[in-house]
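Trainee: Predicted structure and sequence below. I'll ask about it afterward.
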Amino acid sequence: QFLAPDEMKHILHKFEQAGNTRLMLCERGSSFGYNNLVVDMLGLPILKRFGYPVLFDVTHALQQPGALGHGAGGRREQVTGLAKAGMSQGLAGLFLEAHPDPDKARCDGPCALRL
C-alpha cells in the first residue's frame, strides 16, 4: 500500500533470482491520507508491463481503515464500478470478498458483497 507500481520490478527481480517465475501481481489500493485507500488506474498498465498476470482486489481497495473506530469501514456500493474500471484495463482477474450476510462478516464486511 506504500509502493509505486514501477518499484514492483525490484520485488519481482528478487523472486526471479530465487528461481520463482510463477508470479502474479495484485493491486489493492494505496494509502491516501487517513481512513482511505485509492486505486490509481494509471498503475495497472505499469504492472502489466512486467509480464505477469495482474489481479485487482476490488473490495480491499474500497476499505476505509479505522473508519468505524473498532475496525475498517468500506464502500461496497462502489464495487461494481471499480471492478468494471479495473477489467477495462485487461486484467487477469478480480479478487472480491463475499459473505452470505456481509454486515455480520467477521472480516471486511463493510466492503464485502452478498453471496
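Mentor: Cool, got the structure.
Trainee: alpha carbons only for contacts and neighbour counts from here, please
Mentor: Will do.
Trainee: so how far does stretch 83-94 reach from one end to the other?
Mentor: For stretch 83-94, the first-to-last residue distance is 7 Å (CA to CA, to the nearest Å).
Trainee: burial count for residue 44?
Mentor: For residue 44, the tally of surrounding residues (other CA atoms under 10 Å) stands at 21.
Trainee: Now it: which helix or strand?
Mentor: In this structure, residue 44 sits in helix 43-48 according to DSSP states H and E.
Trainee: tell me what that helix is packed against?
Mentor: Of the remaining helices and strands, those touching helix 43-48 by 3 or more CA pairs under 8 Å, 6 or more residues apart in numbering; DSSP states H and E are strand 54-57.
Trainee: okay, pairing it with this:
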Amino acid sequence: MVFLKRPGGQTQFSTLLAGQIAQKTPIRAAQDFVADNLAADLTVAALAKRVGMSERNFSRQFKQEVGMTPADYVESMRLEAGRRLSEDTSIPLKKIAIDIGFSDDVAFRRSFARRFGTSPAAYRRSFGS
C-alpha cells in the first residue's frame, strides 16, 4: 500500500507524485529514460539528442509539460532515489551518491540537505529500516 499523501502532516517527498508526467511523447520518453538511467549523462544536450529535439526546444517544452527545468527534474529524481536507498538499504552513502549520478558524496550531501533540510546520514538514522 502506498499513500498518495503521507499521513500525520509528513512532508510529501515523492518526485513522481509531485511532478507531472508529460503528455507529449518525446518529453515522456526523456522522463522514462531519466528514471531508468540515473547514473547516465542526463544533461539537457544528451536528453535532447536522445529524443531528437534541439536543446532549446527540448528545455522549453520540458518546462512547459513538467513544470520544472530538465536539470531540476533530474536532480529531483536522483534525490528521490537517494532518499529511498538511504531509508531502505545499508548501502554506503558514498556508493549511493555515485550510483544515482552525483559526481561525489559531497555533491549528493549538499543537494540532499538543500532539498530535505537534513543530511543523508541524519535522514538514514531517523527513517532507516
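Mentor: That came through, no problem. None of the values given here were measured: they were computed from a predicted structure.
Trainee: List the TM-score for the superposed pair.
Mentor: TM-score of the superposed chains, computed with TM-score structural alignment, normalised by the length of structure 1, equals 0.33; 71 aligned residues with a CA RMSD of 4.8 Å.
Trainee: Could you pull out the buried residues of the helix holding residue 44 of structure 1?
Mentor: Using 16 or more other CA atoms under 10 Å as the test for burial, helix 43-48 of structure 1 gives 44, 46, 47, 48.
Trainee: ok, so of those residues, who is nearest residue 8 of structure 1?
Mentor: Of all those, the one with the least separation from residue 8 of structure 1 (CA to CA) is residue 47, at 7.6 Å.
Trainee: ok so, going back, turn the buried residues of helix 43-48 of structure 1 into CSV, columns for distance to residue 14 of structure 1.
Mentor: Shown next, in CSV, are the buried residues of helix 43-48 of structure 1 (distance: CA to CA, whole Å):
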residue, distance to residue 14 of structure 1
44, 21
46, 18
47, 16
48, 18
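Trainee: Show me which pair in the residues you listed is furthest apart.
Mentor: Every pair of these checked by CA to CA; the farthest is 44 and 48, at 6.2 Å.
Trainee: any common contacting residues for those two?
Mentor: residue 54 (CA atoms under 8 Å, 6 or more residues apart in numbering).
Trainee: Return the set of buried residues in the strand or helix carrying residue 79 of structure 1.
Mentor: Here residue 79 of structure 1, judged by DSSP H and E, is contained in helix 79-87. In terms of neighbour count (16+ other CA under 10 Å), helix 79-87 of structure 1 has its buried residues at 79, 82, 83, 86.
Trainee: what packs against the following helix or strand past that helix?
Mentor: The C-terminal neighbour of helix 79-87 of structure 1 among helices and strands, as given by DSSP H and E, is strand 93-95. With contacts defined as 3+ CA pairs under 8 Å, 6+ apart, strand 93-95 of structure 1 has these neighbours: strand 54-57, helix 58-61, helix 79-87.
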